[in-house]
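Undergrad: quick one, structure for this:
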Amino acid sequence: MAAVPDEQTLLNGIADIARAAGQVVMAVYATDFAVRGKNDASPVTEADERAEQVITAGLERLAPGIPIVAEEAAAAGRVPEMGERFWLVDPLDGTKEFISRNGEFTVNIALIEHGAPVLGVVLAPALGKAGHLYAGSRAAGAWVDEGEGRQAIHCRAVPAEGLTVVASRSHGDAAALDAFLAGRRVASTTNAGSSLKLCLVARGAADLYPRLGRTMEWDIAAGHAVLAAAGGQVCDLQGSPLRYGKPGLDNPHFVASGLPADR
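TA: Below is the predicted model of the structure:
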């Protein structure tokens, strides 16, 4: 097996791969693309499939030998033995946002080691002139590039007026969210699509993202890596850190927070 590149080389490499996949996604976005249903009734487009091919090929060149768990391959039953280190890939998170053409969809690549996301990239290719690219790792911290170079990002201390809570634009459960937030000081609630919700917490634009519905590991791993690098965390509702490589690859309900511990 070839030697694994150092963390910074990996992070820069997956940023380049995400941008290449983003170009493919945007090429499809500009067309009158078709939408199909998968076995679980979720939508899929040519953009999902073509972007996954670009990412898989890029990761195999960047770090040969690391298993790749990717959404569309997994949907077809192709899940490799994961071991202690593997990639998690969602080539187009927020397919519903892609179909509705609101721009809030992302390309997601994360490296998992011993059950934790150690580095990741989230690219929103339709936001701004050049897309918004979030990245983070243990060594490099977290940063965003919105077309004018990299800017470091950090979670913030909660303002005195209370929490800014971010919720899913397409998968919300208002009653469950209200029950979860009962007793907390909430200043405002906002909505966003895809893994951008985790990135809003990472950059200090929000404080809390409760997800009280089904998600898969590839949906959030890259955003989790960015948030962790920015000083935040993702925990289940019992307060335990969210882990990856679980049987079935589905997540429990969770809370992404900019706080050292959810309060």
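
Undergrad: contacts, neighbours, all on C-alpha from now
TA: Fine.

Undergrad: contact partners of stretch 180-196?
TA: By CA atoms under 8 Å, 6 or more residues apart in numbering, the residues outside stretch 180-196 that reach it are 93-94, 97, 104-106, 122, 124, 161-170, 197, 219-220, 222-223.

Undergrad: would you map the helices across this structure?
TA: 7-29, 46-62, 71-75, 95-100, 174-181, 196-202, 217-229 (DSSP state H).

Undergrad: can I get those helices in JSON lines including mean neighbour count and distance to residue 131?
TA: JSON lines is the format used below for the helices of the chain (neighbours: other CA atoms under 10 Å; distance: least, CA to CA, whole Å):
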{"stretch": "helix 7-29", "mean neighbour count": "19", "distance to residue 131": "9"}
{"stretch": "helix 46-62", "mean neighbour count": "19", "distance to residue 131": "16"}
{"stretch": "helix 71-75", "mean neighbour count": "17", "distance to residue 131": "22"}
{"stretch": "helix 95-100", "mean neighbour count": "18", "distance to residue 131": "14"}
{"stretch": "helix 174-181", "mean neighbour count": "12", "distance to residue 131": "30"}
{"stretch": "helix 196-202", "mean neighbour count": "29", "distance to residue 131": "12"}
{"stretch": "helix 217-229", "mean neighbour count": "30", "distance to residue 131": "16"}
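
Undergrad: to residue 259, which of the ones you listed lies closest?
TA: helix 196-202 (9.6 Å; CA to CA).

Undergrad: show me how far the closest one is from its chain's centre.
TA: The chain centroid and the centroid of helix 196-202 are separated by 9 Å, computed with CA atoms, centre = their mean, to the nearest Å.

Undergrad: alongside the first, I'd like the structure of this one:
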Amino acid sequence: MLEKVCKLARYTGSVIMKFYNSQKSINISYKSDKTPITNVDREANNIIKEGLIQINPNFPIISEEESHNFDIYRFWKDYWLIDPLDGTKEFLKKNGEFTVNISLIKNGIPVLGVIYAPFSNILYSSFNNNAWKEIKPGVKEKISVSYSEKNTPLLITSRSHPDKELNNYLKKIKNYKLKKMGSSLKFCLIAEGTAQIYPRFGKTHIWDTAAGQAIVTAAGGTVKTWTGDDLNYSLSSCSSFINSGFCALSI
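TA: Sure thing, here's the model as predicted:
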């Protein structure tokens, strides 16, 4: 199943790149939270939903790009969780830092994660406590977090979501390197050992984090809230799709 999901993510990414490289204008509107959504987001959403139904029709699907009814969803223990185009702002800025995110949640835990970066043509995936990086289809290497006390840790933060709490957090850390990046690529850098700390204080949703968390934890890292708890993907015990602040670590 993982291989099929990876192929679906790559195909979706190829469609996104056709829009990205096109001279045609992108249709942009805004959600209630003032974040942008485009015709590309919707096209990617339709492709992934159709593909996942063919892969396994037994799992329902929750997508960032659709409305959500908790009265129905709260009874789902196993479901697909997708962000068809994570980093729409970065897509519109044309800086290449956007991804296709697909995850499978079972009993409140992300057990499968796929993140594809169409611009760089790199795919990250995880299942059954193993994580991989694919430079091209069929050629993948196992990845794991890494850190040496001899080296200065690389701290990676959001490019589009600065906040005061993050600035206060950075003041408390004496020795670090800093890199800003968009989308779920931040999780991927933690998982492959390039970066060591990804702190997040601002608002995120479960579709922003599920695939990344699956990959980081499979690679040996952790993703915890600031109180040391796991992020909650169990719909029966939460009232919204909004996450608590968290920190992804390789150390």
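
Undergrad: of the contacts of stretch 180-196 of structure 1, just the buried ones, ChimeraX syntax please.
TA: Burial among the contacts of stretch 180-196 of structure 1 is assessed by 16 or more other CA atoms under 10 Å; the matching ChimeraX selection reads:
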select :93,94,97,104,105,106,122,124,163,164,165,166,167,168,169,197,219,220,222,223
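
Undergrad: show me what contacts residue 162 of structure 2?
TA: Residue 162 of structure 2 is in contact with residue 202, counting by CA under 8 Å, 6+ apart.

Undergrad: counterpart of residue 58 of structure 2 in structure 1?
TA: Mapped onto structure 1 by TM-score structural alignment, residue 58 of structure 2 lines up with residue 65.

Undergrad: how many neighbours does that match have?
TA: 15 (other CA atoms under 10 Å).

Undergrad: what's the separation between it and residue 89 of structure 1?
TA: Residue 65 of structure 1 sits 16 Å away from residue 89 of structure 1, taking CA to CA, to the nearest Å as the criterion.

Undergrad: what of residue 186 of structure 1?
TA: For residue 186 of structure 1, the distance to residue 89 of structure 1 (CA to CA) stands at 33 Å.

Undergrad: and residue 45 of structure 1, by the same measure?
TA: 16 Å.

Undergrad: can you map out the strands along the stretch 51-200 of structure 1?
TA: 68-70, 85-93, 106-113, 116-124, 132-137, 141-145, 150-152, 163-168, 186-192 (DSSP state E, counting those that start in this stretch).

Undergrad: tell me which of the ones you listed lies nearest to residue 205 of structure 1.
TA: Ranking the strands of the stretch 51-200 of structure 1 by proximity to residue 205 of structure 1 (CA to CA) places strand 163-168 first, at 7.7 Å.

Undergrad: quick one: the residues in structure 2 that stretch 40-53 of structure 1 pairs up with.
TA: Aligning stretch 40-53 of structure 1 against structure 2 (TM-score structural alignment) gives residues 33-46.

Undergrad: grab the most central residue of structure 2 for me.
TA: The residue lying closest to the centre of structure 2 (CA atoms, centre = their mean) is residue 184, at 3.9 Å.

Undergrad: counterpart of it over in structure 1?
TA: In structure 1, residue 184 of structure 2 lands on residue 195 (TM-score structural alignment).

Undergrad: same check, this time on residue 109 of structure 2
TA: Under TM-score structural alignment, residue 109 of structure 2 pairs with residue 116 in structure 1.

Undergrad: once you drop chain neighbours, what's closest to residue 191 of structure 2?
TA: Leaving out its chain neighbours, the residue that sits closest to residue 191 of structure 2 by CA to CA, 6 or more residues apart in numbering is residue 216, at 4.6 Å.

Undergrad: now stretch 115-135 of structure 1: buried residues?
TA: Buried residues in stretch 115-135 of structure 1, counted by 16+ other CA under 10 Å: 115-127, 131-135.

Undergrad: look up how far residue 113 of structure 1 lies from the counterpart of the residue nearest to residue 191 of structure 2 in structure 1.
TA: Using TM-score structural alignment as the criterion, residue 216 of structure 2 maps onto residue 227 of structure 1. Here the criterion is CA to CA. By it, residue 227 of structure 1 lies 16 Å from residue 113 of structure 1.

Undergrad: do you know which of the strands of the stretch 51-200 of structure 1 lies nearest residue 206 of structure 1?
TA: Residue 206 of structure 1 lies closest to strand 163-168 among those, at 4.9 Å (CA to CA).

Undergrad: and that closest one, which stretch of structure 2?
TA: The aligned range for strand 163-168 of structure 1 is 153-158, by TM-score structural alignment.

Undergrad: distance from that stretch to the middle of the chain?
TA: Counting by CA atoms, centre = their mean, stretch 153-158 of structure 2 is centred 16 Å from the centre of its parent chain.

Undergrad: please apply the same query to stretch 90-100 of structure 2.
TA: With CA atoms, centre = their mean as the basis, stretch 90-100 of structure 2 stands 13 Å off its chain's centre.

Undergrad: can you give the distance of the match of stretch 40-53 of structure 1 from its chain's centre?
TA: Per CA atoms, centre = their mean, the centroid offset for stretch 33-46 of structure 2 relative to its chain is 16 Å.

Undergrad: hmm, back to that, can you pull the contacts of the residue nearest to residue 191 of structure 2?
TA: By CA under 8 Å, 6+ apart, residue 216 of structure 2 lies in contact with 131, 145, 187-188, 190-191, 222-223, 248.

Undergrad: and it, how far is that from residue 189 of structure 2?
TA: Between residue 216 of structure 2 and residue 189 of structure 2 the computed distance is 9 Å (CA to CA).

Undergrad: my guess is residue 126 of structure 2 contacts residue 113. True?
TA: Yes: using CA atoms under 8 Å, residue 126 of structure 2 makes contact with residue 113 at a distance of 5.2 Å.

Undergrad: for the residue mapped onto residue 84 of structure 2 from structure 1, what are its contacts?
TA: Structural alignment (TM-score structural alignment) places residue 84 of structure 2 against residue 91 in structure 1. Contact analysis of residue 91 of structure 1 by CA under 8 Å, 6+ apart lists 21, 48-49, 51-52, 55, 70-71, 106-109.

Undergrad: how near is residue 91 of structure 1 to residue 212 of structure 1?
TA: From residue 91 of structure 1 to residue 212 of structure 1 the distance is 23 Å (CA to CA).

Undergrad: ok, now residue 18 of structure 1?
TA: Residue 18 of structure 1 sits 28 Å away from residue 212 of structure 1, going by CA to CA.

Undergrad: next one: residue 248 of structure 1
TA: To residue 212 of structure 1, residue 248 of structure 1 is 18 Å away according to CA to CA.

Undergrad: please consider this matter closed, and thank you.
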